[in-house]
Each structure stands twice: as C-alpha cells, then as structure tokens.
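>>> predicted structure and sequence below. I'll ask about it afterward.
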Amino acid sequence: MPLISLAQNKIVLNTDLGETIINKHIYGHFSEHLGRCIYGGLYAGEENKLVPHINGMRTDVVEALKNLNIPNLRWPGGCFADTYHWKDGIGPKEQRPTIVNTWWGNVTEDNSFGSHEFMELCRQLSTEPYFSANVGSGTVQEMSEWVQYMNFSGKSPMSDLRAENGHEEPFKVKYWGIGNETWGCGGNMTAEYYADLYKRYATYVNTSWDSKEKLFRIASGASDDDYHWTEVMMRDIPHKMLEGIGVHHYSVIDWADKGSATDFDENMYFTTMSRAWDMERLVQGHSTIMDKYDPEKKVAMMVDEWGGWYNVEPGTNGGFLYQQNTMRDAMIAGMTLNIFNNHADRVRMANIAQVVNVLQAVILTDEERIILTPTYHVMEMYKIHQDAVQIPIYLKTEDYIFGDKKLPAISASASKDDDGKVHVSVVNIDMNKSHKINLDLRGENFKNVSGRILSAPSIQDHNTFDNPNKITPQKFSGAKLINNKIDVVVPPFSVLVLELN
C-alpha cells in the first residue's frame, strides 16, 4: 500500500475571476511522414481489404480521434516538411512521382497521401488543418502557389488545377507554418537570417484576394531555451506579418541514450519528470520576451512539438521512432497540458508529437488492431478544458523527493465551461506517495462533485495489443465536498479530473 503524505497540499480556485479562454487549439496533434504515422496509421489506402476505411482513412483511428475533439492536425512535418514538394502529391496517383524519405528511414514513398488526402482526413475528423510549408529546400513561389491552390476561390492557374483534381471549392486552410526547425533540419539557419527570409515569404504568401480569409502565419520557433531566437523573431519581424511563433520541447532523458520507453527505473523517471517540468520555465521565459515586444499578446505562442522521446522499441526500424506509452507518458501529458492551460493568455496552440505510431502517440496500430495509450486517455479526460474559461488557481504543493533532488509533486489547472460546470485537473507525479489535497472553492457555491481517474499499479504499466484496456479512466468517488471545500487523496503517478456544479 503506498504511503500517504498528510502534508498540506492546497489548491485555491477563484471560480468567478476567470477571463482568459483556454484555446481549444492547445489540444492539437502532429502528423508527419515518419514511420507508420501516415501510412499504416492514419491512412490504410483506398485498396486495403484488411482494415476498414472510408476513402482510405482508417475508420477505427478516425473514430478514436474524433472522441478527443482534436481541434487541429499539423502536417506534413516536422523535418520531412522541408523536403516535401506539394505538387508531387496531387493529381492521379499513378502519375505521382515517388520520394525517398531521407530524414526517416530512407524509405521510398509513393506520394499517395498528399494535400487532398490530408484534407479528406481533416474533413472526417472535423478538425482544422495546419500546413507546415517547405522553406529549407523550397521556394517562395512554391509556397505561394500552394496557398493559392488550397485557398483561392477565383480563377487562377492554381485554383484551376485544384478543380481539375476534383475539388472546385477552396479548402480555406488558415494555419500555415513558414518552415520547421529552421535552426536545424529546416536549413541550419541563424535567427537573423531566418527572420529576413520569413519576411520575404510572408510578403508573398497572403490572402489579399479575400480579407475575410486571412492566413495565420507561424514562424519557425525556438528549440527549448534558445531565447535569442524568440528575441530576434519578435524584434525583427513586423507584427502585422506574424500571427504566431513556434516553440519545440521534448522531455528527453539524454539525447545520446534516451532510455527504454517501458524498462526504466526511478532515476530515469525522475529525470523525465524534470524535463517535463521544464516546460513551465520555457513558457515563462519565451513569454517574457514576447511580452516585451507585444504587451497586448497579439502574437501567439505555438508549442507545435512536445512530448516524451525514448529509444525505439526493440526490433523496429530506428528511423521510425516507434515507442510504447506508459503511465510515465500520462504524467508528461497531464502536467504539460496543465502548464498550457495556466498560460492560455499566450499559449494558443500546441501539438503533441505524434498522433499515431510515432513518439508519444495517442494511438498505436498493428495491421487491423489498435491501442489507445495512457496519453490518449489523458487527452480525452482533459477535452473538457477546450474553449472553456480559465480559472485562476493558487497551488501550494509538497515536493516529490528523489535522493537529494526534488520537484513539485502536484500540477493542476481549472476551467469553467459554457454550462457553468467547473473542471479541475490534478496530476500527482510522485512515484511513491499518495498526496492529500485540500481544494478551497471561492466565488460561488457548489453542490455536487464527481470525478474520473487514470492510475495503475506500476509506473511502467501500458496497454498492449493483447491487453488493450489494461489502463483506462475509472470513476472516482473519493472527493468529499463540504462547505465549498474538498479533501481528496490522489494516488501516486495518477491523473484526476473533478467536475463541480
């Protein structure tokens, strides 16, 4: 039986003081032509007889993702984006040229999944597309023509080509990334060089034909704590040309040896949690710089790649980045989403990497079989925060102590939905102790509390194709509401979501 800390962990909720909306796009996802994310993950192909599909899109995966209410999906990369030439992926499939994916496994792809297929996937998911355009090996004209192909409603060479390929009406894609990781795989550029290049792209990539369909242009942002990069973007790019800036951060133990996804000890777990908690520092650091140049917070922070990264599963292609997903990943997801919720005034989009079969995936597939991972279940539990009003919280937490090191044990965020229901999400990352928490509810009176919890006997526990439901959310009845106060004991390494009305 786990130890129970009786120290005073306290959460104060001011339920009548909320002003900021938690943008639903914080709960976005990322799909790259990497391993089995697209082919075999999202896309079965129109000729597949084994896996049920609609127009080539896996029915089981689509239905599972729809249950998350995913607000946006980023594509086609990632590093792949800066080798991708969009015209290779349109028109009759038998006429499309092949491409060698030099970033991920050197596999040859037939370009059967391109812009039209991606938009069909987004249609089935009822989600907004987020295109990441080729800056590293592409041209301004190439991106400009892609925007025109996807969005222009009048007569032009690109809109005529789109009609020839079966879609007369424009797709109206709003979100466009101008390059990806341009400091690295997107061109190994300096911040100053990229800022000038960005302005050139942004000048010619526009929708001046229709003022109602303005693009949301996203600059390739910093890796981790490269604050100089953000400084240059905010200083050198006119804000009328810039709607968002990306930030990338992965919770990696050691880039030289990332460790096993399932076979890890407490030292490795604690290090991963430390890397995940870094997100709080990074968001604050980049926000401070953005506030300096944009005090009205018009430019959004877009954390368009985040998640856990481990060594690939034994026996799998090293370039496919396929890894299992344990309760450790549920801790990363719950903690990170709490951080984004609490900084929703600046963070207005985020994309977990990646949606299927790659890195911290919410879904794993094996031919016709499917697994919903612990991360999936956290995203499903947290979907109640999407477009809800952020509730300011005060959090006092005991530490999770490992040797001579320590981290905050408790992470939390809260929101109020359109029906007046208040939701509180709480994560206890402590691997050894349950934590007793007192919630003090201020601003209005509540009569009922209910909850759901994601927990497991072991931090290494995960769902498998032979046991896909080993870890699923369960009803939680351990919260007691008396005089607008709640006492609750949160088990080790667990995620709890409470609903109050």
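That came through, no problem. Residues are numbered from 1 along each chain as shown.

>>> please make it C-alpha for all contacts and neighbour counts, starting now.
Will do.

>>> check which element follows the strand ranked longest in the chain along the chain.
What stands out as the longest strand in the chain, according to DSSP state E, is strand 3-14. Remark: after strand 3-14, the chain's next helix or strand is strand 28-30, criterion DSSP states H and E.

>>> which elements pack onto the longest strand of the chain?
Strand 3-14 is packed against strand 393-396, strand 433-442, with contacts defined by 3 or more C-alpha pairs under 8 Å, 6 or more residues apart in numbering; DSSP states H and E.

>>> so which of those strands is the most surrounded?
Mean neighbour count (mean count of other C-alpha atoms under 10 Å) peaks for strand 433-442 among the helices and strands packed on strand 3-14, with a mean of 20.

>>> report the angle between that one and strand 3-14.
20 degrees (axes from the mean of the first three to the mean of the last three C-alpha atoms, to 10 degrees).

>>> what does strand 433-442 rub up against?
By C-alpha atoms under 8 Å, 6 or more residues apart in numbering, the list of residues contacting strand 433-442 from outside reads 2-16, 428, 484-492.

>>> apply 6 Å and report the result again.
2-6, 9-15, 484-492 (C-alpha atoms under 6 Å, 6 or more residues apart in numbering).

>>> same check on stretch 380-397?
With C-alpha under 6 Å, 6+ apart, stretch 380-397 has contacts from 9-15, 18, 20-24, 68, 410, 414-417.

>>> what's the span of stretch 422-440, first residue to last?
13 Å (C-alpha to C-alpha, to the nearest Å).

>>> gap between that stretch and the chain center?
Taking C-alpha atoms, centre = their mean, to the nearest Å, one finds stretch 422-440 lying 23 Å from the centre of the chain it belongs to.

>>> another one to put next to it:
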Amino acid sequence: MTQSQSGSPATPAQASVALHTGRTIGEISPLIFGGFAEHMGRCIYEGIYDPESPLSDERGLRTDVMAALRETNYRIMRYPGGNFVSGYRWTDGIGPKADRPRRRALAWRSIETNQFGPHEFMDFARELGTEPMWAVNLGTGSIQEAADLVEYMNLPTGTLYSDLRAANGQQEPYGVKYWCLGNEMDGPWQIGQMDAATYAEKAVQASKLMRWMDPSIKTIACGSSATSMPGYPDWDLTVLNHAYDQIDYFSMHHYAANPYPTVSNTERLPLDTDSYLASSIHFAEHADTLAAAIRVAKAKNRSKRDVHLCWDEWNVWYRAKGGDGDWSEAPHILEEEYNLEDALVVATWLNTFLNKADVVKIACIAQIVNVIAPLMTRRDAMFRQTIFYPLTLFSNHAAGHALAALVRAPIHDTKRYGGVSQLDVSASFDEATGRGATFLVNRSQTEPLQVTVTWENGAPQAVTHAWQMSGPDPLAGNSFEAPDAVTAQAIAAPVLDGAHATLLLPPLSFTTLLSQHPQP
C-alpha cells in the first residue's frame, strides 16, 4: 500500500461494481469449463494414464490426478488432438493392447504406443463425469474414416464398425455428441495443411457424411489457428460462408504470453506485466471479430440456424516452447511452469467467457496434465499449478446467466493497449438456486483497490463465501517442493450494508464472492 508523507497508509483508490440480476448477457453454457487431453508429451502417458505409478488404479488411471480433475469439474473434454490428430489412425488404438502398433507421431516427433485409445478415453471420460469431444483426422484422414469412427462410437450393433466396437468390449453405443472437424488446418506446422476453401469443402463433406451416420451429433469447424496468422480473419470468413449450414460451432485458438510475441516470434522482448495483465482486451476483440464473422455468414447464407464459438484451445503458453520429442515415449516437452500473473490472466480469460456468454458456448483449456497444464505429475506425486485455482473457482460457482456488470475503476496505462481499467469483472446469477458469483481481478502491480459491489435490484440475503489469491511477486509459483506457495485462500466475506458490500482488493489479486439471493 502506498504511504502518505506522514507515514500513514494512503487512502486506496475507489471502484464500484453495479449488478442487477435481471441485466443479463446470456445463459452460461457449462461447456465453457472444458479441458483438452492430447497425445502430446506427458499429458496422456505419465499424466492421466500411468500403469507403472503406485498411485494408479487397475486400469492405469492416476487416482490423484482424477481427484484433482474432479475438483475442477470439467464438463467437456476434447481428444485426441491437437496437431496429433492430423496423423492419427483411430483403429490403432482399439483391440488387444498387445496387438496395437507403435507408430511415429510426427506432430511432436515422439513414439505413440497406442496403449491408450478410444475405449480407454471413454472410460476416463465416464469416470470423470465429463462430456467427450472427439476430433477427427482431416489431415491424412478421409471423410469416410471420420464417418467410420462415428459408426464405431455411436451406432447400435449390426454393421461392421459397430460390431467391431462390441467385439472390443463395448456393446452399447458411446453416444459421442461433439465432433471437431480437424485441427488448425491453416497452420504450416499441420499435417495436411490446406487453404481455406479446400478445408471448408472437406469439412462440409465430412460433417455431412458424419451427420448422415448419426444425425444427433454437433460438429465444430476450424477457425484461424491464431489472430497472428496472416490469413486471419479471411480464413474464418471463407470457412463460415461455405460451411455455415453444415456446422454447429466455430473453433478459435489463442495462447497468451508475456511479453506479447513479435511477428517473427524469435525476438525476445522484456517482460511487460502491465500489458500482460490486460490481455483480456485482446481476448474480447478476438471473440467480437469472430462473432461478427458468424453474423455475416448467417446473413449471406440466409440461414435460420445459429452457430456459436468454441474456444477449444486457450491458455498461457510462451516459456516452454519447442515440441521436439526426439522420438521418445512420453517426452518431457512443453511443461510450462505457471506463476501468479499467469493465474490472473487465466482469471481475466474466464471473465471474458462470462462476458461473452451470448456467443462463446464451449471452451477447453489446453491442456489438463503436465503439458501447459494446471496439474503437474511425477511418478509418485502431483501438484496444482497457480492456474488451477481460478479455473476451479469459476467452474464450480459460475452458473445460470452472466450479468452485465457496470464497472467504474481507475484507468492505468499499458504499452500495448493504452488506458485499461484497473479492475476486471464478471458476474453470474442462477435463478433456480438464487446463487450469485462475482469475480474480480485487480490488475495493478502496486495499488490496492477498495471496491463497493451494489446489487441494484435488492440486497442478497448474504455474501456467503469469499476466496482470494494474491501476492507481492507476480512471478511466484508452485512446485513439488512448495506445492502451496500460491493458492486461493478463503477470506472473510464482506458484510452487507444494505445492498452494498465493500472489500479491499490487494494489488495482483483475484477474488471470488458468492452471494445467496431470495428465491421467487
């Protein structure tokens, strides 16, 4: 806290947040609290699946990892890639494990043993209680192979692939609803890279054939791999215009970094934490651009259908670059170590999902274990990284409708975004339960902020719970040696003064408030 000349604490800056449970943005889809498990590094092997670990069950699933994943309450899980899927033969991962082939996974220059495949993933998803979201190979794969996979997973027995599923131990259909039509097909790093028009036509034909196989499925087309791609947003407009009536969701990917990378992505710039903590300006612009592209495509197609955004890769990722597995099994690659400022950026990203709840209906953090992930394992232990805490608080407490918060707060300057509010906010209200949640990030590195939250249409019965994570060092993180150095801690909930609650937000802090409201 800043000091006055007399040495006493100076009065902190003031901010206000006005909420009205009837002033809503849109219904919050539970599927925005999703994860991503790719055959990449140690996400699958030595992550969720490790038969050699003393912490694994008889199926090879890590029990400590499963417990932590349940804490986060993931509602949907994307699988098996990512870049990996563009060279993946799904038939490699079925049948007796002793007969499954070992292959070179070209995307990450590693060896894929195929000991974890479709049946193992579905067992994992069911154990976790999460909705599976499958990506099909549109790189080296054909539209027929994609349709065959839908038959294998979803159709009752009586034909070739559904009978093969039954022969492999699963008599009843799995009923996978959500299907990604490839991955990042505009990227030169992608196996089977295509231009937008070629991809759009292949996606249309794949979606059509897959839907003929099972009309109940929902399909997701690839958007640009990143806003920095030369083709953004022309790729997105081309794909949407051509495929609009054959898809249900449109994918978007982005990874935040400090500092923001240069165009060449090779020049190393000094850290710029003020701009980094304002990254949600970029997130919101990305969502707004693609939401506008969807509206244009809907109008051009004279369509009555709605397509929504699926932000199925998002996270902080910029230190642990380089995905060369050197042709090993479960290589230790892309194992990012997260800190406090990363957790605050993740919190503002989740704020963005709520504040764009009308258009963003699926989101998957990439990834869930070891590889740019909230959880890190070794054979005998696990710890939660800093980004675990905001993800878990949002997933467990944001429900119902997102509220349009009216925020007044000091403005501070950033090099990248200019003047930005010191306070980043989202809020939710679930009419069915009367529960509200408010999520607040103080972006300042040095200045506390006294915030008054007002419920304009009447006071809640109480502010029932509060949690906060903060600290003086934006680069502080957790490790196997100090697993709880930076966590979200329960704090005293602010006392209501009529319809107002006032609390002090430390610099570099994320705070969650829960409120209970009278039910009709």
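Received the coordinates, thanks. Note that the structure is a prediction, hence the values are computed from the model and not measured.

>>> coming back round to it: just the buried ones from the contacts of strand 433-442 of structure 1?
Neighbour counting by 16 or more other C-alpha atoms under 10 Å classes 5, 9-15, 484-492 among those as buried.

>>> just list the residues touching the residue mapped onto residue 180 of structure 2 from structure 1, thanks.
Mapped onto structure 1 by TM-score structural alignment, residue 180 of structure 2 lines up with residue 177. Going by C-alpha under 6 Å, 6+ apart, residue 177 of structure 1 touches 132-133, 217-218.

>>> which SSE is residue 177 of structure 1 in?
Here residue 177 of structure 1 is assigned to strand 175-178, by DSSP H and E.

>>> what range does the helix or strand just after that strand cover in structure 2?
Elements were assigned by DSSP H and E; along the chain past strand 175-178 of structure 1, the next helix or strand is helix 191-204. Aligning helix 191-204 of structure 1 against structure 2 (TM-score structural alignment) gives residues 196-209.

>>> how far away is residue 243 of structure 1 from residue 204 of structure 1?
Distance from residue 243 of structure 1 to residue 204 of structure 1, by C-alpha to C-alpha: 15 Å.

>>> between these two, which has more neighbouring residues?
residue 243 (18 against 14; other C-alpha atoms under 10 Å).

>>> which one in structure 2 is aligned with that one?
By TM-score structural alignment, residue 243 of structure 1 lines up with residue 248.

>>> you'd agree that match is up against residue 307?
Yes. Residue 248 of structure 2 lies in contact with residue 307 (C-alpha atoms under 6 Å); the separation is 5.0 Å.

>>> can you find the partner of residue 390 of structure 1 in structure 2?
Checking TM-score structural alignment: residue 390 of structure 1 goes with residue 402.

>>> in a helix, its match, correct?
No. Assessed with DSSP: H, G, I helix; E, B strand; the rest coil, residue 402 of structure 2 is strand; it does not lie in a helix.

>>> still on that earlier bit, contacts for the longest strand of structure 1?
With C-alpha under 6 Å, 6+ apart, strand 3-14 of structure 1 has contacts from 392-398, 433-443.

>>> distance of the counterpart of residue 121 of structure 1 in structure 2 from residue 118 of structure 2?
Aligned counterpart of residue 121 of structure 1 in structure 2: residue 124 (TM-score structural alignment). For residue 124 of structure 2, the distance to residue 118 of structure 2 equals 10 Å [C-alpha to C-alpha].

>>> quick one on the thing from earlier: using a markdown table, lay out the helices and strands packed on strand 3-14 of structure 1 together with distance to residue 345 of structure 1.
Compiled in a markdown table, the helices and strands packed on strand 3-14 of structure 1 are given as follows (distance: least, C-alpha to C-alpha, whole Å):
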| stretch | distance to residue 345 of structure 1 |
| --- | --- |
| strand 393-396 | 14 |
| strand 433-442 | 22 |
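
>>> which non-adjacent residue is nearest residue 69 of structure 1?
Nearest residue to residue 69 of structure 1, sequence neighbours excluded (C-alpha to C-alpha, 6 or more residues apart in numbering): residue 383, at 7.0 Å.

>>> now the one you found: how far from residue 85 of structure 1?
Residue 383 of structure 1 sits 34 Å away from residue 85 of structure 1, taking C-alpha to C-alpha as the criterion.

>>> check residue 2 of structure 1 too.
Counting by C-alpha to C-alpha, the gap from residue 2 of structure 1 to residue 85 of structure 1 is 54 Å.

>>> go on, residue 501 of structure 1?
From residue 501 of structure 1 over to residue 85 of structure 1 (counting by C-alpha to C-alpha), the distance is 51 Å.

>>> over to residue 412 of structure 1?
When C-alpha to C-alpha is the yardstick, residue 412 of structure 1 and residue 85 of structure 1 sit 42 Å from each other.

>>> quick one, which of these two is more surrounded?
The residue with more neighbours, out of residue 412 of structure 1 and residue 85, is residue 412; 25 against 18, by other C-alpha under 10 Å.
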